[in-house]
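Undergrad: predicted model, plus sequence, below.
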Amino acid sequence: MKSKKGLMVLTAVVFLFAISFVYAQPQDVYDLKIEGGKFPPVNFSHAKHSTDYKVDCKVCHHKEADPKVKAQKCTDCHDPAEVKNGAPKAMDAYHKNCIECHKKEVEAGKTAPTKCNECHKRG
C-alpha cells in the first residue's frame, strides 16, 4: 500500500512540476496592436518567425540590436500616432517590415499572409 501511495505522490509532484514549467515559459505569442487602430490586433508568434522561419533578429530588431540585451518594444521608438526622431509611426514600421517580407516569401513560392484580413483577423 505504501508503494502505491508513494507512486501517486511522485506522479503528482512530477505533474505539478511539468505544469509550472509550461506556465513559467516566456510568452511567445503577442498581440501586435495600436491603440485606436481600425483593424483588430495581429496575433504574432516570435518562435515561428525566429526558430521555424529562421528570420534574422536584425530584420525586426534593427542592425543595432544586441542579442544579449532585452529587445525594446517597437513602440518605444515607433510612436503609434506620429513620426518622431525620424522613426516611422508604429503601423508604418510594422507594415513595411511584415508585408514586404511576406510578399518576398510569396514570390519565392512560400505561403505568407499579404492581405489585411489575413493578419488582422476579426473575432
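TA: Good, I have the coordinates.
Undergrad: going forward, measure contacts between C-alpha atoms and count neighbours the same way
TA: OK.
Undergrad: what's the following helix or strand after the lengthiest helix in the chain?
TA: If you go by DSSP state H, the chain has its longest helix at helix 2-24. Following helix 2-24 in sequence order, the next helix or strand is strand 29-32 (DSSP states H and E).
Undergrad: counting by contacts, list what the following helix or strand past that next one packs against.
TA: Proceeding C-terminally, strand 29-32 gives way to strand 42-45 as the next helix or strand, assigned by DSSP H and E. In terms of contacts (3 or more CA pairs under 8 Å, 6 or more residues apart in numbering; DSSP states H and E), strand 42-45 is packed against strand 29-32.
Undergrad: which residues touch the strand it packs on?
TA: For strand 29-32, the external contacting residues (CA atoms under 8 Å, 6 or more residues apart in numbering) are 41-46.
Undergrad: below is an additional structure, to be compared with the one above:
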Amino acid sequence: MKSKKGLIVLIAVTFLFAISFVYAQPQDVYDLKLEGAKFPPVKFSHAKHSTDYKVDCKVCHHKEADPKVKVQKCTDCHDPAEAKNGASKAMDAYHKNCIDCHKKAVEEGKAAPTKCNECHKKG
C-alpha cells in the first residue's frame, strides 16, 4: 500500500515539476499591434525568424549596431500615425519588410503567409 502512495506522489511531483518548467520558459511569441489598427495584432515568433529561418538581425533591427545589446521598439523611429524624419509609418515598415520577405520565401517554394488574414488572425 505504501509503495502505491509513494508512486502516486512521485508521479504527481514529476508532473507538477514538468508543468512549472514549461511555463517558466520565456515566451517567444509577441503581439505586433498598433493602436487604432483595423486588423487584429500579428503573432510573431522571434525564435522562428532568427533561429529557424536564419533571418539576419539587421533585416528588422536595421538601425542597431548590435541588436543583442540594445534594441529599440520599431515605433521609436517608425511613428504609427505618419512618416517622420525619413522613416516610414510603422504599418508600412512592417508590411514592406514582412510581406516582401514572405513573398520571396513563397517564390523559393517555402510556406509563408502573404494574405492579410494569414497573419492578422481573429481570436
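TA: It's in. Being a predicted model, the structure only gives us computed values, none of them experimental.
Undergrad: ok so, going back, how about the contacts of strand 29-32 of the first structure in a markdown table, adding distance to residue 23 of the first structure?
TA: Shown next, in a markdown table, are the contacts of strand 29-32 of the first structure (distance: CA to CA, whole Å):
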| residue | distance to residue 23 of the first structure |
| --- | --- |
| 41 | 23 |
| 42 | 23 |
| 43 | 19 |
| 44 | 19 |
| 45 | 17 |
| 46 | 17 |
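Undergrad: which one (most neighbours) among these?
TA: Neighbour counts for the contacts of strand 29-32 of the first structure, by other CA atoms under 10 Å, peak at residue 42, which reaches 19 neighbours.
Undergrad: does that residue touch residue 120 like I think?
TA: Yes. Contact criterion CA atoms under 8 Å: residue 42 of the first structure and residue 120 qualify, at 5.1 Å.
Undergrad: counterpart of residue 93 of the second structure in the first structure?
TA: Correspondence of residue 93 of the second structure to the first structure, assessed by TM-score structural alignment: residue 93.
Undergrad: tell me the contacts of the closest residue to that match other than its chain neighbours?
TA: What sits nearest to residue 93 of the first structure in space, not counting adjacent residues and going by CA to CA, 6 or more residues apart in numbering, is residue 78, at 7.3 Å. Contacts for residue 78 of the first structure (CA under 8 Å, 6+ apart) come out as 84, 87-90, 93.
Undergrad: 6 Å - rerun?
TA: Taking CA atoms under 6 Å, 6 or more residues apart in numbering as the contact definition, residue 78 of the first structure lies against 87-90.
Undergrad: now rank those by neighbours and give me the top one.
TA: residue 90 (21 neighbours).
Undergrad: quick check: it vs residue 110 of the first structure, distance?
TA: Per CA to CA, to the nearest Å, residue 90 of the first structure is found 26 Å from residue 110 of the first structure.
Undergrad: do the same with residue 22 of the first structure
TA: Distance from residue 22 of the first structure to residue 110 of the first structure, by CA to CA: 31 Å.
Undergrad: before we move on, what about residue 38 of the first structure?
TA: 28 Å.
Undergrad: could you do residue 36 of the first structure as well?
TA: Counting by CA to CA, the gap from residue 36 of the first structure to residue 110 of the first structure is 32 Å.
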